[in-house]
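S.K.: Provided below are the primary sequence and the corresponding predicted coordinates.
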Amino acid sequence: MLKKLFQSFRPPVRGTHHKRTTPEVINSGQHSLQRGQFSRHAVSIVERLQNAGYQAYLVGGCVRDQLLGITPKDFDVATSATPEQVRAEFRNARIIGRRFKLVHIHFGREIIEVATFRANHPESEEENSHTSSRNESGRILRDNVYGTLEEDAQRRDFTINALYYDPVSERILDYANGVHDIRNRLIRLIGDPTQRYQEDPVRMLRAVRFAAKLNFGIEKHTVQPIRQLAPMLREIPAARLFEESLKLFLSGQAADTFEMLVDLELFDPLFPASAEALEEHPTYTHTLISQALINTDLRVKQGKPVTPAFLFAAMLWPALPGRALRLQSRGMPPIPAMNEAAHELIAEQCQRIAIPKRFTMPIREIWDMQERLPRRSGKRADLLLDNPRFRAGYDFLLLRESAGEETDGLGQWWTDYQDCNDSERRDMIRELGSRDEGAGAGPRKRKRSPSKRKRADSAAGE
């Protein structure tokens, strides 16, 4: 899989970096696209902006996906109109963003995103100190330098995303040989890869995401600098990396994505503690995370809900037991050690990926359930079964077992217990108590007072 994804193939195209001032014009008879395939609201926005004297096109992922026979999730428009000019044309429009100003035009639940053509960024602050800003490593901090259609095409990340479709003339404008790369199933950056990654290190994650999503290879010049530049992801705000991690792992190709992230050394800056566990316990850690992601991909394909909490719980779990044991070695009891280790691990992870509290709380509860599931005596089993986190905790237990953890048949016991009636459940608890007593593991019975013993004997006789 990985060998296929990191191809060394280079098609015979003009120039290594595909810089072109005039596009290849692909007329309606030369491609498969039809305006009826696109959102009617997006098409109407393009028509209205063109009628108002602006240039406007459908652009990016919606054009790429339609060429591949994939139904787009959303439809984006690129235009020569500024955000303020777009808003003046549409009453249902609002300007969003500061780092990258966009316009969202609302049609009920559908939102069409409209972006003004952007230009390449000045290399220094002096060239344009008001609208663009880079940090010392070259990362772009603000991106509101407006430009021409040609400039907009050159500053897009990948060739396959730099395709402009005019639904009025039904032509595709291709400035970067994107159609060629779609036919050859290649992810290729526009421009110098090192510079483009330095401008925005998240492009490294996007290259992996598109390769996994589309089952494309990554062109050799595009992949070559990634391992060296991977540490730059540590500069990216943790909130942005949370959004990117959801795109990486909840799109249905999480298992392949994980393999590529590890291979390209991008996993470490995202999940440092998990990467460490992968070094220390490679087989167990890899198996557990991979199985969790395979299960996630299956749920996505089946249209079932997927919670990021379970996903992050699995990603981080391999790093947890070792931390708890270290705390125990300093004299902390097992359960407080586990709780403290969980707290530390999540706090550290949130420094890298800002997991919201609505997910960190369930992560803790899923982990806590792993401590409680073995304790089944008396009424505990039924109380656990009624716990709203039982299902997630039980699924997580099965995941741990599938990765090779020994639990003395705990997963099977809970599987059987859920399928039993009340009478059979009482028998299972009784059998469990007998087994524990036989193994000498049960708690010592307290001596009952004579009066209590007499009442119990009387009740048993009745």
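M.R.: All right, it came through fine. What you see is a predicted model, and the numbers here were worked out from it, not measured in a lab.

S.K.: Only C-alpha atoms from now on, for both contacts and neighbour counts.
M.R.: OK.

S.K.: Contacts only, for residue 152.
M.R.: Going by C-alpha atoms under 8 Å, 6 or more residues apart in numbering, residue 152 touches 117, 118, 119, 120.

S.K.: Okay, buried residues for the host helix or strand of residue 299 please.
M.R.: Remark: residue 299 resides in helix 282-301, with elements defined by DSSP states H and E. Of the residues in helix 282-301, those buried under the neighbour-count criterion (16 or more other C-alpha atoms under 10 Å) are 284-298, 300.

S.K.: With stretch 44-55 instead?
M.R.: Judged by neighbour count (16+ other C-alpha under 10 Å), stretch 44-55 contains these buried residues: 45, 46, 47, 49, 50, 54, 55.

S.K.: One more: stretch 34-43?
M.R.: Judged by neighbour count (16+ other C-alpha under 10 Å), stretch 34-43 contains these buried residues: 38, 39, 41, 42, 43.

S.K.: quick one: the first one from residue 290, how far?
M.R.: Look at residue 38 and residue 290: by C-alpha to C-alpha, to the nearest Å, they are 36 Å apart.

S.K.: ok, second structure coming up, stack it against the first:
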Amino acid sequence: MAGFCRKLLTRQQEALPLQPVVLERAQHGISRRQISENALKVLYRLNKAGFDAYLVGGGVRDLLLGRLPKDFDVSTNATPDQIKQLFSNCRLVGRRFRLAHVLFGRDVIEVATFRGHHHQVNTNKNVSSQSSEGMLLRDNVYGTIEEDAERRDFTVNALYYNIADFSVVGFANGIKDLEARRLELIGDPETRYREDPVRMIRAVRFSAKLGLTISPRTEAPIHSLAPLLADIPAARLFEETLKLFLAGHGLETYRQLQQYGLFAPLFPEAAEVMGAGKNRYGRFIELALTNTDERIAQDMRVTPAFLYAALLWGPVETRTQAFMNEGGLNHYDAFMLATDDVLGRQVKTVAIPRRFSSVVRDIWQLQDRLTKRSGKRPHRLLEHPKFRAGYDFLLLRAELDPRLKELAEWWTDFQVANPVERQQPARGAQEAPAHAANESEPRKPRKRPRRRPRRKKDA
């Protein structure tokens, strides 16, 4: 195994040389004023204690691109235990790779020790293991900054801002690739994807988010290795899909996922429906993602539940019809059965938490309830806590289905004519009776009737 790793290391070094390029303070535009105060506190304390301390990865990349980073990560030669000794507000997390989280209220600065190569001799605190497919299971191997750069995924992430002299150090032509807007994987692409298949969807995410072109060598193995995503825990893929679709570039991300064959491993139910020639569901997903991107651009609230409801609407409709045709069920029973079936299958690949899946169900069930407009039903529906999400979903459906336009317009007009202030009651609170809603005076508590003493039976 050690000989194989040394050969692999040679292949990686031949693929992309890792010689560092240093930009002195006057050669780049990064200012400490652009870095969060808490990240600077961590960097300065590590440096003062005699350790190397660098801002690393996406934070440096985004600052060089003139973008505002969402997170600031730190890399150092201090071990997790040494970091914990320096910061009382630190906790150690992670099993695959040990990390230190330095907590400043809700702000978390992630601090990672420089990673080393797997062929190094392992100790109790320096352990690495891989699966038979080459996937890294544990990765607690520490090394130097050069080794750490080699272990990073893309060249544009192998960038380090040195707090000691305010220089930027770039490895593997990362600075040139950033200038050329090129996304290049460090090392042998097939090996790196096998180590962590999530790197394939990260490539798509960075390409869509930053406007980078994936290099031919980086994209070449993706189609054949896409099925490896089935080995990734469903909970991790849920977090990754949020980054894919809720970063303001969901439509372009979706199109690239389809282009590289990565959408089907994530959403097999939806891919199967669209593969059956029902492309209207693909158009519906694109419409939903366009709407989501626009809301994010306008700083409006978005929820993962609405997105998952759109992604899985095709399978629910198709499965409902199948249950009606094959099992002779009525629409309601077939629909409820299809809802359970689709969500039950989906959570095996992307684990949707119950707090979102329950809202997905509400949005779907409202589609049928919105067709019932007689009597007091419309007024009651306006009070439904998820009415707005269900109504917005109906509007999207109506853009592709002319038969729903009249229904969507009716609900739009009805809301204008009957404005209400919808507030979801506090969890656990009981809803007030309808007849008490218009009373200006609080109701007096009802007196409990006096209980008559029980008569004793004669002995």
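M.R.: Structure's in. What do you need? Computed from a prediction, not measured in an experiment: that's the story for all the values here.

S.K.: Please state their TM-score.
M.R.: Here the superposed chains carry a TM-score of 0.85, computed using TM-score structural alignment, normalised by the length of structure 2; 406 aligned residues with a C-alpha RMSD of 1.8 Å.

S.K.: re the thing from before, show me which pair in the buried residues of stretch 34-43 of structure 1 is furthest apart.
M.R.: For these, the maximum inter-member distance is 8.5 Å, found between 38 and 41 (C-alpha to C-alpha).

S.K.: Quick one: map residue 173 of structure 2 onto structure 1.
M.R.: Alignment of residue 173 of structure 2 against structure 1 is given by TM-score structural alignment, with residue 177 as its counterpart.

S.K.: That match: neighbouring residues, count only.
M.R.: 23 (other C-alpha atoms under 10 Å).

S.K.: can you check the one 4 residues further on too?
M.R.: Residues lying near residue 181 of structure 1 (other C-alpha under 10 Å) number 20.

S.K.: The nearest residue to the match of residue 173 of structure 2 once chain neighbours are set aside: neighbouring residues, count only.
M.R.: For residue 177 of structure 1, the nearest residue in space outside its immediate sequence neighbours is residue 159; the separation is 6.4 Å by C-alpha to C-alpha, 6 or more residues apart in numbering. By the criterion of other C-alpha under 10 Å, residue 159 of structure 1 has 28 neighbours.

S.K.: And residue 159 of structure 1? What does it align with in structure 2?
M.R.: Under the alignment defined by TM-score structural alignment, residue 159 of structure 1 corresponds to residue 155 in structure 2.

S.K.: Look up how far residue 204 of structure 2 lies from that match.
M.R.: When residue 155 of structure 2 is compared with residue 204 of structure 2 (using C-alpha to C-alpha), they lie 15 Å apart.

S.K.: what's the neighbour count on the equivalent of residue 219 of structure 2 over in structure 1?
M.R.: Residue 219 of structure 2 is assigned residue 223 in structure 1 as its aligned equivalent, the criterion being TM-score structural alignment. Residue 223 of structure 1: 23 surrounding residues under other C-alpha under 10 Å.

S.K.: just residue 272 of structure 2 next, same as before
M.R.: 14.

S.K.: Same question for residue 407 of structure 2.
M.R.: The number of residues packed around residue 407 of structure 2, counting by other C-alpha under 10 Å, is 17.

S.K.: Contacts only, for it.
M.R.: Taking C-alpha under 8 Å, 6+ apart, we find residue 407 of structure 2 in contact with residue 371.

S.K.: tell me the secondary structure for residue 307 of structure 2?
M.R.: Assigned with DSSP: H, G, I helix; E, B strand; the rest coil, residue 307 of structure 2 falls in the helix class.

S.K.: which one is the aligned partner of it in structure 1 nearest to, not counting chain neighbours?
M.R.: Here residue 307 of structure 2 is matched to residue 311 in structure 1, going by TM-score structural alignment. Sequence neighbours aside, residue 292 is the residue nearest to residue 311 of structure 1 in space, at 6.9 Å (criterion: C-alpha to C-alpha, 6+ apart).

S.K.: just to revisit the earlier point, am I right that the match of residue 173 of structure 2 is in contact with residue 20?
M.R.: No - using C-alpha atoms under 8 Å, residue 177 of structure 1 and residue 20 do not qualify as a contacting pair, with a distance of 9.4 Å.

S.K.: And the buried residues of stretch 34-43 of structure 1, which is closest to residue 375 of structure 1?
M.R.: Closest approach to residue 375 of structure 1 among these (C-alpha to C-alpha): residue 39, at 54.7 Å.

S.K.: Could you tell me how many residues sit around residue 234 of structure 2?
M.R.: With other C-alpha under 10 Å as criterion, residue 234 of structure 2 counts 19.

S.K.: Also residue 246 of structure 1?
M.R.: Burial of residue 246 of structure 1, expressed as a neighbour count using other C-alpha under 10 Å, amounts to 13.

S.K.: How about residue 133 of structure 2?
M.R.: Per other C-alpha under 10 Å, the neighbour tally for residue 133 of structure 2 reads 11.

S.K.: Give me the secondary structure label for the aligned residue in structure 1 for it.
M.R.: Under the alignment (TM-score structural alignment), residue 133 of structure 2 maps onto residue 137 of structure 1. Of the three states, residue 137 of structure 1 takes coil under three-state DSSP.

S.K.: my guess is residue 137 of structure 1 contacts residue 196, does it?
M.R.: No - in this structure, residue 137 of structure 1 sits apart from residue 196 without contact. The criterion is C-alpha under 8 Å, and the distance is 11.5 Å.

S.K.: re earlier: which secondary structure elements does the helix holding residue 299 of structure 1 contact?
M.R.: Contact analysis of helix 282-301 of structure 1 by 3 or more C-alpha pairs under 8 Å, 6 or more residues apart in numbering; DSSP states H and E lists helix 254-263, helix 272-280, helix 308-316, helix 390-402 as its packing neighbours.
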